[in-house]
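[1] Here you go, sequence then predicted model.
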Amino acid sequence: MNGPSPNIKHPMAGFPQVCFIKNTVVNPNIVIGDYTYYDDPEDSENFERNVLYHYPFIGDRLVIGKFCALARGVKFIMNGANHKISGISTYPFQIFGNGWEKVMPQSGDLPYKGDTVVGNDVWIGYDCLIMPGVKIGNGAIVSSRSVVVSDVPPYTIAGGNPAKPIKERFPPEIAAELEAIAWWDWPIEKISQHLSVIVAADVEVLRTCAG
């Protein structure tokens, strides 16, 4: 057996609050990897409601890797939330028209942080808020109700408001090796064969399995 199909919405029979969201997201600027799930008893299929201010004319993307675990209430603020901050007022007069459009910001006036990218095998806890342009590395963990305003390194536990590194899960050289091994990119047959190693902590054995 090679685990559940990555192409079904609800991989746990009788438990619809867990959803493989690759199969429900329709926005082309939201890219989700295989086996990444969202856990929410209030419509787990509608993960897109948690991606806020994501306007197509801005063009920024939310990219989430494979085998990520997203807890209920995880939200992503995208670049469309930004207001011009270089002037005296930050109020968006222009969006209301009726003559106010004359102060429409020019290209480059609005802060733009780029794509928001979550790596592979990332666990994001309950009610977290991820700000625009943040990069969360492979194997990272973000604790519940954190507000992530800056990048989280691979295999790092981060938390708080604003979120700060709390603990490295592995020494830097081991974290780098795990990223190079990239077990999440193995064929699913190989992942299934070596599950006991992947969920253990012996990197040397994992290295051997990687071949």
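    Arrived safely. Numbers count the residues shown, from 1 in each chain.
[2] from here on, contacts and neighbour counts on C-alpha atoms
    Will do.
[3] neighbours around Tyr23, how many?
    Tyr isn't right for residue 23; it's Asn. 17 (other Cα atoms under 10 Å).
[4] also this one, for the comparison:
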Amino acid sequence: MHGPDPHQPFPLAGYDRLCFLKNVIQSPQIEVGEYTYYDDFETVANFEKHVRYRFEFTGDTLRIGKFCMIASGVEFIMNGANHLSEAVSAYPFAVFGHGWEHAMAGKNYPTKGDTVIGHDVWIGYRALILPGVTIGNGSIVAAGAVVTRDVPPYSLVGGNPARLIRPRFAPELIALLQALQWWHWPAERITRHVQELTDPPSETALQALLQKYGHAPEDTP
């Protein structure tokens, strides 16, 4: 056996409140990598409900990488929540029509682009992720954090607004992990090295894996 079936919506037998998220998402504005799981206290159908202000006209996407861990109550705010904060009024007149429908002629609501969650990212209970944020590979977002800006790879962040608590590892180890990109390995290779993946990283071990397998292709969630 080489790990759980990534195409199985509910990988834990008899338990339907944890899912491999890719297999239950329906919105074309949400992209999820294999093995990323979502755990919900009620129903996994809540995930899409927690991707707020998701409107097709904004054209933005929530992109989540592989092997991520997303706790119950995590919320993502998309660009549909934005208003004209630098105009005389932030009120969305055009939405209501009746003579106001042309209020946005020649203008656009502000957008911060896609929200991107890297690979192997753990997002804790009731964290809130704002539009256009990128959370780097291997990062941990503490429960209740409000993430308003990009998070560097392998960082631990928390608070409101979320701030860097500490890097998870030394810079040289982070560089090796970023080069290794184990999340792109085939399942068979992950199975062979699963104990090493649950050990604290060492420069010697990571260098040996890189020498054996080389660098992964360009990293895209």
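    Good, I have the coordinates. Small disclaimer: the values here were computed from a predicted structure and weren't measured.
[5] What would you report as the TM-score here?
    These two chains, once laid on top of each other, score a TM-score of 0.95 by TM-score structural alignment, normalised by the length of structure 1; 210 aligned residues with a Cα RMSD of 1.2 Å.
[6] So what would you say the end-to-end distance of stretch 126-140 of structure 2 is?
    Using Cα to Cα, to the nearest Å, the span of stretch 126-140 of structure 2 from its first residue to its last is 13 Å.
[7] What of stretch 120-132 of structure 1?
    Across stretch 120-132 of structure 1, the straight-line distance between its terminal residues is 19 Å, by Cα to Cα.
[8] repeat for stretch 139-153 of structure 1
    Distance across stretch 139-153 of structure 1, first residue to last, is 9 Å (Cα to Cα).
[9] quick one: contacts of that stretch?
    Around stretch 139-153 of structure 1, the neighbours that count as contacts under Cα atoms under 8 Å, 6 or more residues apart in numbering are 119-132, 134-138, 154-163, 165.
[10] at 7 Å what do you get?
    Outside stretch 139-153 of structure 1, the residues within contact range by Cα atoms under 7 Å, 6 or more residues apart in numbering are 120-131, 134-137, 154-163.
[11] Now intersect those with the helices, please.
    Cross-referencing those with the helices (criterion: DSSP state H) gives no overlap at all.
[12] Pull out the buried residues from those residues.
    120-131, 134-137, 154-160, 163 (16 or more other Cα atoms under 10 Å).
[13] related to what we said a few turns ago, narrow the contacts of stretch 139-153 of structure 1 to those in strands?
    When the contacts of stretch 139-153 of structure 1 are checked against strands (DSSP state E), the matches are 123-124, 129-130, 135-136, 156-160, 163.
[14] Which member of the residues you listed is positioned nearest Val197 of structure 1?
    Ranked by distance to Val197 of structure 1 (Cα to Cα), those are led by Trp123 at 18.8 Å.
[15] The closest one maps to what in structure 2?
    Under the alignment (TM-score structural alignment), Trp123 of structure 1 pairs with Trp122 of structure 2.
[16] my guess is that match meets Ala71, correct?
    No - judged on Cα atoms under 7 Å, Trp122 of structure 2 makes no contact with Ala71 at a distance of 8.1 Å.
[17] quick revisit: contact partners for the match of Trp123 of structure 1?
    Under the criterion of Cα under 7 Å, 6+ apart, the contact list for Trp122 of structure 2 reads 68-70, 139-141.
[18] Likewise for Phe20 of structure 2?
    6, 8-11, 35-38.
[19] In structure 2, which residue is most central in space?
    Of all residues in structure 2, the one closest to the mean position by Cα atoms, centre = their mean is Ile117, 2.7 Å from it.
[20] any chance of the ones in strands among the contacts of stretch 139-153 of structure 1 in JSON lines, with distance to Asn50 of structure 1 too?
    Conversion of these to JSON lines gives the following (distance: Cα to Cα, whole Å):
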{"residue": "Trp123", "distance to Asn50 of structure 1": "16"}
{"residue": "Ile124", "distance to Asn50 of structure 1": "13"}
{"residue": "Leu129", "distance to Asn50 of structure 1": "10"}
{"residue": "Ile130", "distance to Asn50 of structure 1": "10"}
{"residue": "Lys135", "distance to Asn50 of structure 1": "17"}
{"residue": "Ile136", "distance to Asn50 of structure 1": "17"}
{"residue": "Thr156", "distance to Asn50 of structure 1": "24"}
{"residue": "Ile157", "distance to Asn50 of structure 1": "22"}
{"residue": "Ala158", "distance to Asn50 of structure 1": "21"}
{"residue": "Gly159", "distance to Asn50 of structure 1": "20"}
{"residue": "Gly160", "distance to Asn50 of structure 1": "20"}
{"residue": "Ala163", "distance to Asn50 of structure 1": "19"}
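[21] residues of stretch 59-67 of structure 2 that come out buried?
    Buried residues in stretch 59-67 of structure 2, counted by 16+ other Cα under 10 Å: 60-67.
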